[in-house]
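Q: quick one: sequence and predicted model below, then my questions.
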Amino acid sequence: MMSDFDFMSALDMRRLVATRQVSPVELTKRALSRAEATQSSLNAFFVLMPEEARAAARQAEAAVMQGGALGLLHGLPVSVKDLIAIAGQPFASGSRAMAGNVAAVDAPSVERLRRHGAVIIGKTTTSEFGCKPVGDSPLTGITRHPWDLAKTPGGSSAGAAASVAAGITPFALGTDGGGSLRIPAALTGLVGLKAQFGRVPVWPTSATPTLAHVGALARSVGDAALLTTAVAGHDPRDPFSVAGPVPDLLGAVQSSVAGLRVAWSPTLGYARPDRNVVEIARAAAMALADQGAVVEEVETVFDGDPGNLWTAEFYAGVGTRLRGVLEKQRDLLDPAVADVLDAALAQEMRAYYESVFRRYALRDAMVRFFDRYDVLLSPTVPISSLAAGCDLPARLSDRSLVTWVFYTYPFNLTGQPAASVCAGLDADGMPVGLQIVGRSLGEMDVVRAAAAIERTKPRGYNLKQPVV
């Protein structure tokens, strides 16, 4: 049976907690109950933390009753992906080879969740080492879509997306090294927000340190902005961490898009999307014009597919970090991930540095592109759904494990802020994602465009009663 809390926004929960109309203990009890009831069907969680969550909820409730200052996330339940460290909790990164690993420290983003009063209920599933844009791993098995158990919620932040789309938590903390927030957001009708590279610190160091982001999955743009605001900010442990004040993302949610210069690109110049995906995403993009934005269609954004640049960088990091796992524990790995590691170790130094310099040229090209536009819109992924257990769509079998998604990985190479919002539903009732990309440090424009698109839709258009 569904509860009034299951699809309540985090912003509404926050208001009710602060005014003592609902208790953090009550919210946590419901989140844990829902997580446990759906686990056998969805498989969203790698580990639940009921005792820790209940203790944190009681502490949050006591703080409310004492009348002191409350954090941004005070008393709100949240989940954390198993690529992010929580002290004293398993830290397996979705791999059987790492199944006995326990984190010694909290990641900075987890420290900030605690500082702002959030209640962490558990760690969510991920594809192995975040290497696949779908929701399965040899360690945890298949994570399923709350709207249709035969479908994948996408990945690699699979469990995070499933937990939010199923109404377990109002938002979740995930990661994005090539689209791992935006891809599952698109496939489950959520908002996935990847802020500027370095805006949310990443530590302990990722296997892909120049690509990795920590970010938010939520059911609304406002909730994604709230969670991102709480975990953003400089941290000296991350050498790429952005210094200076955090943008007022919550303020951007209410901002007008009048005069915003918008480029809409159906393919970025190289993608092969389903026709229905383009039609639904285009309609959402063009609706910004009704709110005063200036929308222009641009077919070619990139001079060729930058997928090989992304794979060179991703493979170099993952391959180097995990070489020992491949050599000693290959039989424990997902075969598709083992193939990625093989390719990584076959890469020559000269070829790698050629890709590095081409990546810098790609960044320069994006600087010039964003002299003319404030945001770039495209489909988030080329499809609206994919069967659970599949690595990629059959018609895109000529593509690699990640590059079949086409649209997301370029903006990990450039580090620009990007989000996915639900553009609408296809004929089968499955969601279609629209990607919004801003210039470097341009999160404010991304959030205000995302919120404007959300305003063009009926309330709850991206939500659906889960099948479990």
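A: All right, it came through fine. Residues are numbered from 1 along each chain as shown.
Q: only C-alpha atoms for contact and neighbour calcs from this point on.
A: Noted.
Q: now do the strands in the stretch 201-350 of the chain.
A: Under the criterion DSSP state E, counting those that start in this stretch, strands of the stretch 201-350 of the chain are mapped to 213-218, 261-264, 294-297.
Q: export those to TSV and tack on distance to Thr125 and mean neighbour count?
A: What follows is the strands of the stretch 201-350 of the chain, written out as TSV (distance: least, Cα to Cα, whole Å; neighbours: other Cα atoms under 10 Å):
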stretch	distance to Thr125	mean neighbour count
strand 213-218	14	31
strand 261-264	33	24
strand 294-297	38	18
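Q: Serialize those strands to a markdown table and add fields for distance to Thr408.
A: Shown next, in a markdown table, are these (distance: least, Cα to Cα, whole Å):
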| stretch | distance to Thr408 |
| --- | --- |
| strand 213-218 | 13 |
| strand 261-264 | 15 |
| strand 294-297 | 19 |
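Q: right, and those - which one's nearest Ala449?
A: With Cα to Cα as the measure, strand 261-264 is the member of the strands of the stretch 201-350 of the chain nearest Ala449 (9.1 Å).
Q: for comparison:
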Amino acid sequence: MSDLHWMTVAAAAKAIAARELSPVELTAALLARIERLDPRLNTFIRLDGEAAMAAARTAEAEAAAGHIRGPLHGVPVGIKDIMDVAGLPTTCHSKILADNLATSDAVCVAKLRGAGAIVLGKLSTHEFAIGGPSFDLPWPPARNPWNTDHHPGGSSSGSGSGVAAGLFPMALGSDTGGSVRNPASCCGIVGLKPTYGLVSRRGVFPLSFTLDHVGPMTRTVADNALMLEVIAGHDPGDPGSAATPRHHYAGGLDRDVRGLRVGFVQHFHEVDMPADPEVTAALEHVARTLQLEGAEVRDVHLPTLGEFAAVNRVILQSEAWAIHGPLLRDRPGDYGQLARRRLMAGAFFAAGDYVQAQRRRLEMIAAVEEALRDVDVLLCASSMDPACRIDSPADVERTYPRQARTPFNVTGHPALAMMAGVSVGGLPLSVQFVGRNFAEATLFQVARAWERAAGTDKKHPAIV
């Protein structure tokens, strides 16, 4: 246990329950690593170290008395700073909400605590989960631990960076146009956007009511399934929450993929938005590997990325304007430049644009549903490029829309992004798997088969 910072959630929880590892020892080791590395990574907006150590001492005493709260007992977690943590500000990485003290936990945070997790603090995000890596905000943007000159993806940027760097083994992110899966892709971790409505959004600052999701971010597929089992479930306080039976998401992790049908959406990265050749080669390698593992891989066609992006843009920006319009009118100068520009675009959509986008969205849901009748899982690109430099606004602007994540915010289907390889430049390449609604267990089964074959869970950035 010398490298406590690379312990998986499952291994740490098992060792703590067996009294082979102290929650105090684990938390102290992670806080020391955060103190050493976070000045270079800017992962935290607010580190709550004293409260974390107090919670660790409580968890240790409970474990000694034979009381294990749940499957995450004594394991630290980071929380994206658009989610309420009682007693801490929910700033959304913005001057606008710098003093916005939360009086209660978001439902997803409360579920993590109920399962025994220890909250380390609040993590960097793009401003209001939309801005981008901005340098005109009260806190600096997070950086990529594979190369700190590069972007970690967003908007759950601190979550992705911190998990990849070994600052904490799990984190919460949110995903409206890919904001869990983008950092997972850039930082080489596992990020899941669950089925729409599977995880409550109550206590999470909204961006788009139609498209918002909360999802787990971890270094392994098994940890992601474990975390999802804790945070999933119906919440009558969230109007978008789905009343669905509980599932055992880790149930298929030890199964192979023989007989499973995988639909490869090649036109996304070959025709609609030609990917970097390294990304294309990595995706083809994933498909070949799954074939060798016994899966049947066949070509699948969906609406174009351009169509998906247009629908996503109209719905997201219209709903974001409905949320931010009053503040933008009163305090425009307190927003960062990137967030202000992106949010104000929503003021120029007409009601007819929004209605037509919602109508087209239903057709797109039907198209993905039709494809998933013939296959069990879809395989496609996540990012079309490795992470760009963080200090090049032109590169960020060019590469940010070069992705295939927004289609599944539009349709609500579960989508998981993970490492597909490492570029010649030493940055992660990514792949995305997409499943049927509420079939996350199958998604994890396929993702684990790839992880097992490729050893992606053993690959970490060289940051020390």
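A: Looks like it came in fine. Treat the numbers as computed from the prediction; the structure is a model and nothing was measured.
Q: of all the strands of the stretch 201-350 of the first structure, which lies closest to Ala281 of the first structure?
A: In terms of Cα to Cα, the element of the strands of the stretch 201-350 of the first structure nearest to Ala281 of the first structure is strand 261-264, at 9.3 Å.
Q: which part of the second structure matches the closest one?
A: Aligned by TM-score structural alignment, strand 261-264 of the first structure corresponds to residues 261-264 of the second structure.
Q: re earlier: out of the strands of the stretch 201-350 of the first structure, the one nearest Leu463 of the first structure is which?
A: When those are compared (using Cα to Cα), the closest one is strand 213-218, at 11.1 Å.
Q: and that closest one, how far from the second structure on average?
A: Compared with the second structure after fitting, strand 213-218 of the first structure deviates on average by 0.9 Å (mean Cα distance after the TM-score superposition for the first structure).
Q: the second structure: matching residues for that strand?
A: Counting by TM-score structural alignment, strand 213-218 of the first structure pairs with residues 213-218 of the second structure.
Q: so stretch 276-287 of the first structure matches what in the second structure?
A: If you align by TM-score structural alignment, stretch 276-287 of the first structure falls on residues 278-289 of the second structure.
Q: so what touches the matching stretch?
A: Residues from elsewhere that reach stretch 278-289 of the second structure (Cα atoms under 8 Å, 6 or more residues apart in numbering): 264, 269-270, 297, 379-381, 384-386, 420-421, 423, 429-431, 450, 453.
Q: can you list which of those residues are found in strands?
A: 264, 297, 379-380, 420-421, 429-431 (DSSP state E).
Q: how about those residues, which pair is most distant?
A: Distance extremes for those: the farthest pair is Val297 and Leu429 at 20.6 Å, using Cα to Cα.
Q: number of nearby residues for the residue mapped onto Asp334 of the second structure from the first structure?
A: Aligned by TM-score structural alignment, Asp334 of the second structure pairs with Leu332 of the first structure. By other Cα atoms under 10 Å, 16 other residues sit near Leu332 of the first structure.
Q: same deal with the one 10 residues further on?
A: Per other Cα under 10 Å, the neighbour tally for Asp342 of the first structure reads 16.
Q: what comes into contact with stretch 308-327 of the first structure?
A: 97, 178, 207-209, 211, 333, 338, 340-345, 347, 352, 355-356, 358-359, 409-410, 413.
Q: now, of those residues, which are buried?
A: Among the contacts of stretch 308-327 of the first structure, those classed as buried by 16 or more other Cα atoms under 10 Å are 97, 178, 207-209, 211, 333, 338, 340-342, 344-345, 352, 355-356, 359, 409-410, 413.
Q: against Gly233 of the second structure, how distant is Val431 of the second structure?
A: Noted for Val431 of the second structure: a distance of 27 Å to Gly233 of the second structure, by Cα to Cα, to the nearest Å.
Q: neighbour count: the two, which is higher?
A: Using other Cα under 10 Å as the criterion, Val431 of the second structure and Gly233 rank with Val431 on top: 28 against 21.
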